[in-house]
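Student: attaching a predicted model along with its sequence, questions to come.
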Amino acid sequence: MWKRIHSNRDPRDTLYSEIHKEFAAYFLIAGNAGKRLAAAYPKFLFGCMILLMAMSLVLSFTVFRHPEKTNMTATQKVNPVADGFDQIIQVTGNIRETIRLKKLVDSLTAKKLLTVRDSTLLDSALDRLSRINKKARAKN
């Protein structure tokens, strides 16, 4: 078992009182020097104090200003059921459009000779199919 240690210290002894006992002479010298300086140059110290407050005011409104973040992220309500249904509806729409475009491409490629309108239609259908395919790959 642990052995109990009995401390016989005076409860009035604190860290502050011990530091004060040790360095009281130095604190007294610094206090007296401060009083003499304030008594000798009161207007100068007052001017320095006003100058420092003015500098603090200027710096707080210029250099140390932290602008608020403009790109705040908006919290969205998360509803997994609605999100799931939205994804199902979107995928279903993409599949329907893919089937429609595939039929269009098959009918146009079956022709022997394409008109300008047919070739433009074929080009736009193939472009749309590639965009749908890229979207599907990006989500996975």
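Tutor: In hand now; what should we look at? Numbering: from 1, shown residues only.

Student: going forward, measure contacts and count neighbours with C-alpha atoms only.
Tutor: Noted.

Student: number of nearby residues for Ser124?
Tutor: 13 (other C-alpha atoms under 10 Å).

Student: before we move on, which element is it in?
Tutor: Assigned by DSSP states H and E, Ser124 falls within helix 116-139.

Student: now swap in Thr92 and tell me
Tutor: helix 80-109.

Student: what's that helix packed up against?
Tutor: helix 116-139 (3 or more C-alpha pairs under 8 Å, 6 or more residues apart in numbering; DSSP states H and E).

Student: hang on, the earlier thing: show me what counts as buried in the helix holding Thr92.
Tutor: Residues of helix 80-109 classed as buried: 94, 98, 101, 104-105, 108 (neighbour count, 16 or more other C-alpha atoms under 10 Å).

Student: how far away from the center of its chain is that helix?
Tutor: 37 Å (C-alpha atoms, centre = their mean, to the nearest Å).

Student: okay, the angle between it and helix 116-139?
Tutor: Angle, helix 80-109 to helix 116-139, by axes from the mean of the first three to the mean of the last three C-alpha atoms, to 10 degrees: 150 degrees.

Student: give the contact list for the residue nearest to Ala125 when sequence neighbours are not counted.
Tutor: Nearest residue to Ala125 in three dimensions, chain neighbours excluded: Leu101, at 5.9 Å (C-alpha to C-alpha, 6 or more residues apart in numbering). Listed by C-alpha atoms under 8 Å, 6 or more residues apart in numbering, the contact set of Leu101 reads 125-126, 129.

Student: sorry, back to before: closest to Ala39 among the buried residues of helix 80-109?
Tutor: Nearest to Ala39 out of the buried residues of helix 80-109 is Asn94 (C-alpha to C-alpha; 86.1 Å).

Student: for comparison:
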Amino acid sequence: MSALNKRHFEQRQSASARSTLLDAAREVGLDVAAAVAFLDSRELEDVVWKSYGQTIYEKKIHSIPLFALSVPSIGAVGGPFRPPGKHEAYVVRGSMDEEYFFKLFQVILRDHQAGERIYDERSQPYRLDEWRSSAPGRGTCST
């Protein structure tokens, strides 16, 4: 996974491209011929699709990509794979442009400097952490 992640996130090679998968396999010493044979087969296809379907259903993921940014220093923690904190995580659903993320990072910086998550009009676009309300004993934060 480390070799594949490095190619995908650092070298901008698609993790779904056959050449990327085989290069990563080669790098870590896996049997490349066996990897080619596996990729040419449909072995485990049903397992992968079942797992994918269960994960997006169970974790309530409705858009790809999904970003749930946690800032533990102010208790803003959450998302589909983390237990909730005192405050909601900052959530971005779907593809957004640089300006959207720039504004999000400005809100996170402001909140970090304030020492708490501030719920106001500026933070509203980043408040869709429904996993907070689904955790036992947790409700959504008020505005």
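Tutor: Received it, and whenever you're ready, just let me know what you need. On a predicted model such as this, the values are computed, not experimentally measured, just so you know.

Student: need the TM-score from the superposition.
Tutor: Here the TM-score for the pair of chains, by TM-score structural alignment, normalised by the length of structure 1, is 0.22; 52 aligned residues with a C-alpha RMSD of 4.6 Å.

Student: any idea how far Leu122 of structure 1 is from Arg131 of structure 1?
Tutor: 14 Å (C-alpha to C-alpha, to the nearest Å).

Student: between these two, tell me which one has more neighbours.
Tutor: Leu122 (20 against 12).

Student: surely the more buried one and Leu108 touch.
Tutor: Yes: if you go by C-alpha atoms under 8 Å, Leu122 of structure 1 and Leu108 touch, sitting 6.9 Å apart.

Student: where do the contact lists of the two overlap?
Tutor: Counting by C-alpha under 8 Å, 6+ apart, nothing touches both Leu122 of structure 1 and Leu108.

Student: please work out how many residues are found near Leu28 of structure 1.
Tutor: 11.

Student: what about it, distance to Gly34 of structure 1?
Tutor: 10 Å.

Student: same thing with Leu51 of structure 1?
Tutor: For Leu51 of structure 1, the distance to Gly34 of structure 1 - C-alpha to C-alpha - is 19 Å.

Student: repeat for Leu59 of structure 1
Tutor: 28 Å.

Student: got it, and Pro80 of structure 1?
Tutor: 69 Å.

Student: please apply the same query to Phe27 of structure 1.
Tutor: 11 Å.

Student: find the nearest non-adjacent residue to Arg93 of structure 2, please.
Tutor: Leu66 (4.8 Å).

Student: surely the one you found meets Val91?
Tutor: Yes: with contact defined as C-alpha under 8 Å, Leu66 of structure 2 reaches Val91; the gap is 7.4 Å.

Student: more neighbours: which of these two?
Tutor: More crowded of Leu66 of structure 2 and Val91, by other C-alpha under 10 Å: Val91, with 21 against 15.

Student: how long is stretch 93-100 of structure 2 from one end to the other?
Tutor: Its start and end residues considered, stretch 93-100 of structure 2 measures 11 Å (C-alpha to C-alpha).

Student: wait, I meant stretch 37-45 of structure 1
Tutor: One end of stretch 37-45 of structure 1 to the other measures 9 Å (C-alpha to C-alpha).

Student: may I see the buried residues of it?
Tutor: Under 16+ other C-alpha under 10 Å, stretch 37-45 of structure 1 has no buried positions.

Student: Leu21 of structure 2 - how many residues pack around it?
Tutor: There are 23 residues near Leu21 of structure 2, going by other C-alpha under 10 Å.

Student: then Leu104 of structure 2?
Tutor: Other residues near Leu104 of structure 2 number 20, with proximity taken as other C-alpha under 10 Å.

Student: for Ser134 of structure 2, see how far away it is.
Tutor: From Leu104 of structure 2 to Ser134 of structure 2 the distance is 24 Å (C-alpha to C-alpha).

Student: now swap in Gln54 of structure 2 and tell me
Tutor: From Gln54 of structure 2 to Ser134 of structure 2 the distance is 17 Å (C-alpha to C-alpha).

Student: which other helices and strands does the helix or strand that contains Asp23 of structure 2 contact?
Tutor: Assigned by DSSP H and E, Asp23 of structure 2 falls within helix 18-27. Packing partners of helix 18-27 of structure 2 (3+ C-alpha pairs under 8 Å, 6+ apart): helix 2-5, helix 32-40.
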